[in-house]
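1. Fold the following and give me the result.
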Amino acid sequence: MSPADFRRYSLFYLGYYGALGAFTPYIGRWVVAQGHGGYVVGAVLGLWYGGRMLAPPTWSRWSARSPVPGHWLVAGCLLALLGFAALAGTTSAMSIFLAITWFALFFNAVMPQFEAMTLSALAHRSHEYGRIRVWGSISFLVVAASYGWLLDRLGEDAFVWLTLPWLALTVAAAWLHRKDRPHAPMQTSPVNPSAVGVESDPATSPAARPTGMPLWRRPGVRSLLLVTLLMQLGFGPFYVFYTLHLRAQGHDGTAVGLLWAIGVICEVAMFWLAPKLLQRFGAWRVMLTCMGVTVVRWLIVAWLGPSFGWMALAQTGHAFSFAAFHAGCMRRMAELFPERHDMVAAQGLLYGFSGGIGGVLGAGLASVAWQHGGGQWAFVAGALATLVGLGVLVATATSFRRTADA
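-> Take a look at the predicted model:
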């Protein structure tokens, strides 16, 4: 990949995750400012996660069949921008739902397509993916850390106008890819387990895999899907109400932004360390530790909310709750799906099941708990959901570790 291509691909990640850094922490705050309660906030985030379930597989299939996939990327980004722009001046719940549904469908659709474009462009230099993707983490960090302070000074209505420039940047970055042609499909070859710290195991070799069996029915897959769904369920209060909970506990916009930034910084640092941890301890032990840390994290957020120090400590747990857990899931996926064509389909299954279904259910759980007991009970509910997932992980230890720690 030439330096010019590196900049083209990095720019898209910069714009996309900059917009996400505004949306995820602050959409709930904006909805409340329009005069709505917890159920509407939960419904908005539920529609957002619902878009993750429906849009990516359909959009990826259509764009993959097109001789000009770059045109699909530009169209998706432009339609996402128009959907979000419809929020300007909107106050009724129904209008917000319609605009968010439109935005969620197209914004969630384009990233899986672009990820495939990036990996195809890198070809055998996929180890350089992190050098491109890190620009997304940088923009998310800057936006999440600063927009709380900006909204305190400019007012809640500025949220939409502060987010639109990042969406416009994604359109501009997508335009640079409008003439990209379909890349040759990658060879169907076994995934290299060492790329994610997986040791070779005869039980996970292609020859040992059942053929003709649906992916979700393979041994070990359903337990992994259930564990990841419950982990995502536990994250529901965090993604939906974390900013509102902190503000209710007396933290201003600057403090909220700093706390989000602490979590992202710890997440990035853990992604650098995760391969060594997985190589030493294996996916099962790492995921078990992550879920235990996450239970404690949500309880701290629930009961010690007024303390900035305790909230900062809880945010360091994002290194385990998100980064290390995600890395553990990727190692487990490499163990369960060594064939590359299976891995592509399995990633879609995992994304839709955990991020999609788990996200929708998590938003619903969070909104009900918030309405009946505020932030405290919402995060207690998140801790209980994670604890159930921890129990499932312990109960399936034998079958899990047969491949994970071989």
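2. switch to C-alpha atoms for all contacts and neighbour counts from now on
-> Fine.
3. Now do the SS call for residue 177.
-> coil (DSSP: H, G, I helix; E, B strand; the rest coil).
4. How about the one 10 residues further on?
-> In three-state terms, and counting by three-state DSSP, residue 187 is coil.
5. how near is it to residue 3?
-> Applying CA to CA, to the nearest Å, one obtains 26 Å for the distance of residue 187 from residue 3.
6. and residue 237, how many neighbours?
-> For residue 237, the neighbour count with other CA atoms under 10 Å is 31.
7. Could I get the contacting residues of it?
-> 362, 363, 365, 366, 367, 375, 378, 379, 382 (CA atoms under 8 Å, 6 or more residues apart in numbering).
8. wait, the last one sits on residue 232?
-> Right, residue 382. No: with contacts counted by CA atoms under 8 Å, residue 382 stays clear of residue 232, the gap being 9.1 Å.
9. Let's compare: structure for the following, please.
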Amino acid sequence: MLNLTSALSARVSALFGVHFFGYGLFLPFFPVILEFEGFSAADIGFVLGAGTVARIAASPLLTNLADRTGQRRWSIFVYSLLGTVFIALFALGNGLYVLGAGVIGYMVFKAPVLPLSDAYALDAARNTGADYARMRLWGSAGFVAANLAGGFLATGDTVWVMLFLIGLASLLTGGVVLSLPRQSGAGASEGLREDVGEAPFKAVWFWPVLILLGLFQATHAAFYGFGTLYWQAAGIADETIGILWAVGVIAEIALFTVAGKIALRFDPPVFLIVAGVAAIARWGLFPFADTLVSMIAIQLLHALTFGAAHLGAIAILAKVVPSKWAGTGQGLLATSIGLQMAIGLSVCGALYEMDPDLPFYLMAVVSAAGTLVMIALTPMVRQRMASNPVR
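-> Just a heads-up that it's a prediction; the model follows:
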């Protein structure tokens, strides 16, 4: 059994790794690719903005479709294959409309892949005892590897290599998922009993909790949108900024390595409360970090502000959402994060123009509010988790 669990963990780890490798190339470097393809700044903003809106809308719809058909693994395969097809449109090189459709289509069909992969990994952890956090850390490792590779490939001569690798990563994601066995919680046609209980999506209590879970990730809006610009304005070298970003992801990986043991002592709401307290400190102190040592210390808190919040959120959903609808639950979480992140970026942009420190102070205030609400809701969340036994 141990060997079987180890083999399954390795394949799920590979699923996260190849998916995040492609995402780690796409997220920071696709604007560069579009610029080399002749897109203006306005075109890039429009295409990526439209893709973001479409991605946020598509995630819950496509994950729900996968849950309804009970074919979670095949859905990941099909969505990944379609993502590859849309990236392949860049081989045609036919201007704004074709390439814009390629970007938007890729973003739409890659949107449900991570929520469905999380749902599968959680089923694997539930059914075999595999460690979700240790599997998920390979996604973070793949993202870092892609960031490093992209830095060498983001030139006019090699940008096609980056496009090829993004498409290949999507194709490999589909290939890896087909190597995975069925999980008993992955839908009715994959062995799930029909008497598993109802999804909580119609319950009033579920939606405030979902918004709160997304809020903890959305407090990163100021940093994701303006952290690099803030450091550049402070005279920090680009190489040092790259190191600072890497420190945050490495800290996240370190937490994922030991999170399974920590979870034996602390339940998911505690993870979120700790994440909120860390976010108050991180964003409140961010403008005061004026030495490399203090900046690294701030970045180490990423293990908690992102890592602990992520683990707490998916663990709560894994308890309150039946396995049959786990993909939908994770898709709704992704939408909650995306919508709140978009709002946060818009507000932080306006504040940044007024005073570069203000967005980070706002994130600290939002983190404090979220932490207080999480503390208030913890008894109810624990009750809902206890009343929905693992299934």
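10. how about the equivalent of residue 270 of the second structure over in the first structure, what does it touch?
-> Matched by TM-score structural alignment, residue 270 of the second structure corresponds to residue 285 in the first structure. Contact partners of residue 285 of the first structure, counting by CA under 8 Å, 6+ apart, are absent.
11. helix or strand for residue 285 of the first structure, which one?
-> Assigning secondary structure by DSSP states H and E places residue 285 of the first structure in helix 253-303.
12. re the thing from before, which two in the contacts of residue 237 of the first structure are spaced the farthest apart?
-> Checked with CA to CA, those reach their widest spread between 362 and 375, with 14.1 Å between them.
13. quick one, which of those two is more surrounded?
-> residue 362 (31 against 27).
14. The more buried one touches residue 232, doesn't it?
-> Yes: with contact taken as CA under 8 Å, residue 362 of the first structure and residue 232 are classed as touching, separated by 6.7 Å.
15. ok, and for the lengthiest helix in the second structure, which residues are buried?
-> The longest helix of the second structure (DSSP state H) is helix 2-36. For helix 2-36 of the second structure, the neighbour count (16 or more other CA atoms under 10 Å) marks 5, 8-9, 11-26, 29-34, 36 as buried.
16. Flag every buried residue along stretch 81-101 of the second structure.
-> For stretch 81-101 of the second structure, burial by neighbour count (16+ other CA under 10 Å) applies to 81-90, 96, 99-101.
17. For residue 253 of the second structure, which non-adjacent residue is closest in space?
-> Of all residues not flanking residue 253 of the second structure in the chain, residue 137 sits nearest, at 5.3 Å (CA to CA, 6 or more residues apart in numbering).
18. Which of the buried residues of stretch 81-101 of the second structure fall within helices?
-> When DSSP H defines the helices, the subset of these inside them is 81, 82, 83, 84, 85, 86, 87, 88, 96, 99, 100, 101.
19. counterpart of residue 258 of the second structure in the first structure?
-> For residue 258 of the second structure, the aligned position in the first structure is residue 273, judged by TM-score structural alignment.
20. for residue 242 of the second structure, same thing?
-> Counting by TM-score structural alignment, the partner of residue 242 of the second structure is residue 257.
21. quick one, what contacts its match?
-> 144, 145, 146, 147, 148, 149.
22. Residue 324 of the first structure versus the spatially most central residue of the first structure, what's the distance?
-> Nearest to the mean C-alpha position of the first structure, counting by CA atoms, centre = their mean, stands residue 355 at 6.9 Å. Distance of residue 355 of the first structure to residue 324 of the first structure, computed by CA to CA: 16 Å.
23. now residue 295 of the first structure
-> For residue 295 of the first structure relative to residue 324 of the first structure (CA to CA), the value is 15 Å.
24. what's the burial count for residue 133 of the first structure?
-> 19.
25. Ignoring the adjacent residues along the chain, who's closest to it?
-> Residue 133 of the first structure sits nearest to residue 13 (CA to CA, 6+ apart), 6.3 Å away.
26. Tell me which residue of the second structure lines up with that neighbour.
-> Match for residue 13 of the first structure (TM-score structural alignment): residue 16.
27. surely residue 254 of the first structure meets residue 144?
-> No: using CA under 8 Å as the test, residue 254 of the first structure is too far from residue 144 to be in contact (10.0 Å).
28. Show me which of these two is the more surrounded one.
-> When neighbours are counted by other CA under 10 Å, residue 144 comes out ahead of the other of residue 254 of the first structure and residue 144, with 26 against 16.
29. Am I right that that one is in a helix?
-> Yes: remark: residue 144 of the first structure belongs to a helix, assigned using three-state DSSP.
30. In contact with it, which residues?
-> So residue 144 of the first structure contacts 21, 22, 25, 257, 260, 261 (CA under 8 Å, 6+ apart).
31. Among those residues, find me the one that's closest to residue 303 of the first structure.
-> Nearest member of the contacts of residue 144 of the first structure to residue 303 of the first structure, counting by CA to CA, is residue 260, at 18.5 Å.
32. The closest one and residue 22 of the first structure: what is the separation?
-> Distance of residue 260 of the first structure to residue 22 of the first structure, computed by CA to CA: 11 Å.
33. same question, residue 206 of the first structure
-> On the measure of CA to CA, residue 206 of the first structure and residue 22 of the first structure end up 43 Å apart.
34. what helix or strand does the counterpart of residue 224 of the first structure in the second structure sit in?
-> Using TM-score structural alignment, the equivalent of residue 224 of the first structure in the second structure is residue 209. According to DSSP H and E, residue 209 of the second structure maps onto helix 206-218.
35. From the rest of the structure, what touches that helix?
-> 200-201, 272, 275-276, 305-306, 309-310, 313, 332-334, 336-338, 340-341, 344, 367, 370, 374.
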